[in-house]
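J.: take a look and give me a structure for this.
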Amino acid sequence: MDFNFTEEQEMVRDGLSRLVREEYGAETRREVIAGDAGWRPEIWAQLAELGILGMPFSEEDGGFGGGAVDAMVVMEEFGKGLVVEPFVPTVVCAGGFFKHAGSAAQKDEHIGAIVSGERVYAFAYAEPQGRYDYADLQTTAKKDGEGYVLNGHKAVVIGAPWASHLVVTARTSGERRDRDGVSVLVVDKSADGVVTRDYSTVDGRRASEVYFENVSVPADALIGEEGGALPLIERVTDEAIAAQCAEACGAMKVANAMTLEYSKQRKQFGVPIGSFQVLQHRMVDMYTEYESSVSMTYLATLRLDADERARKLAVSAAKVRVGQAAHMVGQEAIQIHGGNGMTDEYAIGHYFKRLTIFDSEFGNVAHHMKRHIALSANR
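T.: Modelled structure (predicted):
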């Protein structure tokens, strides 16, 4: 299997690496996430200008002919700088729905707006009672003439404070937790009846609680088949998981480098703490965890176009491995930095927070371990 990147992918990696180094220093990021906006629209515009937002889309859809590997390259570099701009909610999630199931008109309107950077989207799928079951929905979309009336509450919608549109999962028929009857709709966030409560997340991003109160949605807001969207949701979220695994790998790589450098500078008993054999062993273990995470992320990314079972097995295996590694690397980095690691002025604390939150998105280690076991048993 060829793990070499194309010349174009290497060029993208080099360009993004330079952008992140120049624009995402620890102090700059700290100021941005503490500000009122919480992100930089000018960076989003720059990503659009560089073609980053259009990389995963085919040329027929208005993109640049890339795919999941290209998104992986982008997300690894974003992870190195803890970039907060909403690439996964907008490009991977919303873009994934339009790419896989959107009508020609939806692709033209929405993918075009994503590629140009004109619009930001958020994926509103999680509900307070739902845990990681995408079919456990109390949000409903009931037929009203040709369109729908949307009611419900979506929790921790990442990127929603910046979004112009929301991609929403809702039940159009059936009972709670039924696999059938789940639909996906795109909703203008400025529509009457959409109420949001915005807040900062522990890892420096922004999210919203989103409430839909008799929101009228036109018929052409439906993405894909009415009532049959659960396999589509699972496919798109698997793609998001693979992308975020790449992000975690980037964050772990930097956390390891920061910890190694700190161990060379911090002295105890008159010598650098990095000379202590027990800490050397721990840092080797951190590096091993990172390397195994990279391998599993590559495998998951390459299996995204495989059959459903193979895709789910690879993605769940990656989420488990990377989730475990992110926890271990984050914890060890803080331990080796000591009390300094938990202060806001030390960048390692910000990496620790992002690596910790990674486990809770789109299913934690326990959830994906169960999914992998269930899939393995049903051969």
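
J.: contacts, neighbours, all on C-alpha from now
T.: Will do.

J.: buried stuff in stretch 305-325?
T.: 311-325 (16 or more other Cα atoms under 10 Å).

J.: sort out for me which of these are in strands.
T.: Secondary-structure check on these using DSSP state E: no residue lies within strands.

J.: okay, now the nearest residue to Pro128 once chain neighbours are set aside: neighbour count?
T.: Distances taken as Cα to Cα, 6 or more residues apart in numbering place Ala155 nearest to Pro128, at 6.1 Å, with adjacent residues excluded. The criterion is other Cα atoms under 10 Å. On that basis, Ala155 has 18 neighbouring residues.

J.: same question, Val20
T.: Taking other Cα under 10 Å as the criterion, the count of residues near Val20 is 18.

J.: try Asp192
T.: Burial of Asp192, expressed as a neighbour count using other Cα under 10 Å, amounts to 12.

J.: run through the neighbouring helices and strands of the helix or strand hosting the residue nearest to Pro128.
T.: Ala155 is part of strand 147-158 when elements are defined by DSSP states H and E. Using 3 or more Cα pairs under 8 Å, 6 or more residues apart in numbering; DSSP states H and E as the contact criterion, the secondary-structure elements in contact with strand 147-158 are strand 121-124, strand 140-144, strand 206-217.

J.: I'd like the structure of this one too, to check against the first:
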Amino acid sequence: MNFQHTEDRRMLADTLNRFISEQYGFQTRDRIAASAQGFSAELWHRFAELGIIGALFDEANGGFGGDGFDIAVVFECLGRGLVVEPFLDTLIVGQAIAKSGNEMQKALLGELIDGSRIVALAHGEPDSHYEPARVTTRAERHGNAWHLSGAKAVVQHGENASLFLVSARTAGADDEEEGVTLFLVPRDAAGVGVRGYRKIDGGRAAEVTFDNVSLDDGALLGLSGEGYATLEYAIARGVLALCAEAVGAMDVAKEHTLEYLRTRKQFGVPIGSFQALQHRMADLLLEIEQARSAVINAAAALGAARTVRERALSAAKYSIGRIGTLVAEECIQLHGGIGMTWELPLAHYAKRLVMIDHQLGDEDHHLERFVALGRESFR
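T.: I've put the predicted structure just below:
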């Protein structure tokens, strides 16, 4: 298999890396991440103008990419810059709409791609423990309307979203795949409550509640009770995106650590000349390359059959969780005390690597899922 990127993808990566380097330096990123909004609307529109959002969708839906490697290229670059703009939820919600939306709903994709509409995935719940089928938010049919009630946790950019993709249960037990239904819920609908807060790794998220929110059939995304397959399909793209983002962040953490080992002196010589530190750094470089290989495998499998795709994605997310934590710990330890300081970019990369492990399923969850999917494939 040829793992070389196409010329178009190399140009996309060069363009995005150059833009982030010139316009999204660490001081700028730190200011944006700590702001009341949690992202920059101006830079979000500039990303859109560069075609970065469009690269996440295929031509049939108004973009010019959408392949697993397109997603990986974009998010690896975003990881290098610790970009906090709402790329992840735009990808997940947009892919769900592209897969199961009607013509009116698919018309929203143009607004996502040009950056004029912010959307958010409202799926995780306080007690779901990463299980994608565990949905306790309820939607009940009353006459010609659906009445939606429940709570969603850690909704990325929830304060700024004008539209939520909400998972709700219309039938079945709380942990069954059958009976999960997807709704597109406007932020300003009566009964929607949003409480925002800062995230530890920068940017903002929110707790979102739905108190007897009335929705018509136009809010349904796909068929009632059959939303799980769409949700899994869209979240698969999000898992790949997070894994690629982590690889980008690892590369920068590695580069900063290598530079520190070359310049920091002790006993009159660079500490990088100490054999013990060389061995630790060599082991770390091998682990990062293993993580990169896992992401390549997941990107290649994104269009495969469900079990093959999901196993590759869980393998990658498990590897990223384990290696990301290792990179964060080792790079800080190799820096010494300065590695913990807020002013040093490395500390922020370490935080982001640790938090990526907790998005869309952590290391333990995906190890269990990988094993369970393997059992399914042998039945």
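
J.: coming back round to it: so which of the buried residues of stretch 305-325 of structure 1 is the closest to Arg379 of structure 1?
T.: Within the buried residues of stretch 305-325 of structure 1, distances to Arg379 of structure 1 taken as Cα to Cα reach their minimum at Leu313, with 11.3 Å.

J.: residue contacts, the residue mapped onto the closest one from structure 2?
T.: Matched to structure 2 by TM-score structural alignment, Leu313 of structure 1 sits across from Arg311. Under the criterion of Cα atoms under 8 Å, 6 or more residues apart in numbering, the neighbours of Arg311 of structure 2 are Arg369, Phe370, Leu373, Gly374.

J.: how about 7 Å then?
T.: Arg311 of structure 2 makes contacts with Phe370, Leu373, as judged by Cα atoms under 7 Å, 6 or more residues apart in numbering.

J.: how about the residue nearest to Pro128 of structure 1, what's its match in structure 2?
T.: That one, Ala155 of structure 1, aligns with Ala153 by TM-score structural alignment.

J.: list the contacts for that match?
T.: Contact analysis of Ala153 of structure 2 by Cα under 7 Å, 6+ apart lists Gly124, Glu125, Pro126, Ala206, Glu207, Val208.

J.: mind telling me what the fourth one corresponds to in structure 1?
T.: What it means is Ala206 of structure 2. Aligned partner of Ala206 of structure 2 by TM-score structural alignment: Ser208.

J.: that match touches Val157, doesn't it?
T.: Yes. Counting by Cα atoms under 7 Å, a contact exists between Ser208 of structure 1 and Val157, whose distance comes to 5.1 Å.

J.: any idea how far the residue nearest to Pro128 of structure 1 is from Ala246 of structure 1?
T.: Ala155 of structure 1 sits 24 Å away from Ala246 of structure 1, taking Cα to Cα, to the nearest Å as the criterion.

J.: one more: Ala300 of structure 1?
T.: With distances defined as Cα to Cα, the gap from Ala300 of structure 1 to Ala246 of structure 1 amounts to 10 Å.

J.: and if you look at Val254 of structure 1?
T.: Val254 of structure 1 is 13 Å from Ala246 of structure 1, by Cα to Cα.

J.: looking at the two, which is more packed in?
T.: Regarding Val254 of structure 1 and Ala246, a neighbour count based on other Cα under 10 Å identifies Ala246 as having more, with 30 against 18.

J.: so who does that one touch?
T.: Residues counted as contacts of Ala246 of structure 1 (Cα under 7 Å, 6+ apart) are Met72, Met75, Glu76, Thr297.

J.: check Glu59 of structure 1 too.
T.: When contacts are counted by Cα under 7 Å, 6+ apart, Glu59 of structure 1 touches Gly65.
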